[in-house]
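> A predicted structure for the sequence below; I have some questions about it.
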Amino acid sequence: MGMNSAGSGGGGGRRGRRRAGVMAEINVTPMVDVMLVLLIIFMVSAPMLTVGVPLDLPQTQAKSLEQDKNPLTLSVNLKGQVFLNETEIGLEDLVPKLKAITEARSGMDERIFVRGDKKVDYGTVMKVMGRLSAAGFRRVALVTEVDQG
């Protein structure tokens, strides 16, 4: 009983002089604020990043391809016009122009993306792909949008 009365008394033991422990909690509020601001910035800027000729691309369940640095993109619009990146080009000028570009870059191993409006004539897109294949371009990919349903 003597021990209890000595330990519980307020007679200047270690209890009165104790410091508060180090607080090791992270304040999450500023991090959440920064993330929300970044989210808004990316939501606003994403529609501005679309490149090329406006087309209504078909939708598929396929996964997207890896992106090259600056891929060559051929686009075929509803009128049957062919565009190399954003510049209109005739079918007869297509192969010489592509060969010159790929030789200046890295060689014939360059990936070429073909985009075609989903309402464009199938034969027109196949004409473009046939010329690419005949010219020796083997890395040709069709571009689609991911199906949301």
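Now that the structure is in, tell me what you want to look at.

> okay, CA-based contacts and neighbour counts for the rest of this
Noted.

> what number of residues lie near the nearest residue to residue 84 once chain neighbours are set aside?
Computed as C-alpha to C-alpha, 6 or more residues apart in numbering, the closest residue to residue 84 that is not its neighbour in sequence is residue 74, at 4.8 Å. Counted with other C-alpha atoms under 10 Å, the neighbours of residue 74 add up to 26.

> Can you tell me the SS state at residue 74?
strand (DSSP: H, G, I helix; E, B strand; the rest coil).

> all helices of the chain, in order?
Listed in chain order, the helices of the chain (DSSP state H) span 2-8, 29-45, 91-105, 122-134.

> As TSV, the ones you listed with mean neighbour count and distance to residue 60 would be great.
Listed next are the helices of the chain as TSV, based on neighbours: other C-alpha atoms under 10 Å; distance: least, C-alpha to C-alpha, whole Å:
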stretch	mean neighbour count	distance to residue 60
helix 2-8	9	76
helix 29-45	11	24
helix 91-105	14	27
helix 122-134	15	17
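
> Quick one, which of the ones you listed gets closest to residue 83.
Nearest to residue 83 among the helices of the chain is helix 91-105; the distance by C-alpha to C-alpha comes to 9.2 Å.

> helices and strands around the closest one, which ones?
Under the contact criterion of 3 or more C-alpha pairs under 8 Å, 6 or more residues apart in numbering; DSSP states H and E, helix 91-105 touches helix 122-134.

> Is it possible to get CSV of the helices of the chain that adds distance to residue 143?
Listed next are the helices of the chain as CSV, based on distance: least, C-alpha to C-alpha, whole Å:
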stretch, distance to residue 143
helix 2-8, 79
helix 29-45, 22
helix 91-105, 18
helix 122-134, 12
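
> Below is structure B, check it against A:
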Amino acid sequence: MSTASFTRRHRKRKLKSEINVVPYIDVMLVLLIIFMVTAPLLNLGVDIDLPKSNAKSIAQKQEPIVVVVDAAGGYTLKMQDIPQQKVDAAGLAAKVSAFVKNNPDVAVFVAGDRTASYDTVYQAMVLLQTAGVEKVGLMSNSAD
């Protein structure tokens, strides 16, 4: 009888060829919670001090179009052979669009006042993009 009970027990205990993934799932869930908690903390703002530019000016064949954004958010347009003139957003887009259609290779620069808000300068760049200008440069003073 002892051999019969031994074979019966041996038949019940077969080796498993499967991997137990429950501990891996637990570890994955803990890591997911840790990353979900720490991810918002990684997007904190950082104070930066932008460097001054020692870049040399670009030689142009034509005089560039310069859009000046003043501290109050107004626009001033300076184009070739035309004196500086204050314009509103619609006038800026219309005049630059007409000029760029005739002179597609003309350079366009935005000169933003230091105290002007970033949004105002950005909106000027958006207006120029809608006017058909593909590349817009930003002007700065020299470091000297």
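Good, I have the coordinates. For clarity, every value in this text was computed on a predicted model and none was experimentally measured.

> returning to that earlier point: just so I know, which of the helices of structure 1 lies nearest residue 66 of structure 1?
Using C-alpha to C-alpha, the nearest of those to residue 66 of structure 1 is helix 91-105, at 18.4 Å.

> Quick one: map residue 93 of structure 2 onto structure 1.
Residue 93 of structure 2 maps onto residue 95 of structure 1 when the alignment is built from TM-score structural alignment.

> max-length helix in structure 2?
Per DSSP H, structure 2 has its longest helix at helix 22-38.

> So which bit of structure 1 is it matched to?
Using TM-score structural alignment, helix 22-38 of structure 2 pairs with nothing in structure 1.

> ok, back up a step: test my guess that the match of residue 93 of structure 2 contacts residue 137.
No: using C-alpha atoms under 8 Å, residue 95 of structure 1 is not in contact with residue 137; the gap is 9.5 Å.

> center of structure 2, which residue is that?
Central residue of structure 2 (C-alpha atoms, centre = their mean): residue 122, 12.0 Å from the mean position.

> Check the gap between that one and residue 23 of structure 2 for me.
51 Å (C-alpha to C-alpha, to the nearest Å).

> now do residue 77 of structure 2
Per C-alpha to C-alpha, residue 77 of structure 2 is found 67 Å from residue 23 of structure 2.

> Also residue 131 of structure 2?
From residue 131 of structure 2 to residue 23 of structure 2 the distance is 60 Å (C-alpha to C-alpha).

> Could you count how many residues lie near the closest residue in space to residue 68 of structure 1 that isn't next to it in sequence?
Once flanking residues are discounted, residue 68 of structure 1 sits nearest to residue 111: 7.8 Å by C-alpha to C-alpha, 6+ apart. For residue 111 of structure 1, the tally of surrounding residues (other C-alpha under 10 Å) stands at 18.

> Kindly report the same for residue 139 of structure 2.
If you count neighbours by other C-alpha under 10 Å, residue 139 of structure 2 ends up with 16.

> Residue 110 of structure 1: what's it in contact with?
Listed by C-alpha atoms under 8 Å, 6 or more residues apart in numbering, the contact partners of residue 110 of structure 1 are 71, 72, 102, 137, 139.

> If you map the residues you listed onto structure 2, which are still there?
Of those, the ones still in contact in structure 2 (both residues aligned by TM-score structural alignment, their matches' C-alpha atoms under 8 Å) are 71, 72, 102.

> Contacts only, for the nearest residue to residue 86 of structure 2 once chain neighbours are set aside.
Nearest non-adjacent residue to residue 86 of structure 2, counting by C-alpha to C-alpha, 6+ apart: residue 76, 4.3 Å away. Shown in contact with residue 76 of structure 2 (C-alpha under 8 Å, 6+ apart): 67, 68, 69, 70, 84, 85, 86, 87.

> Drop the exposed ones from these and show what's left.
67, 68, 69, 70 (16 or more other C-alpha atoms under 10 Å).
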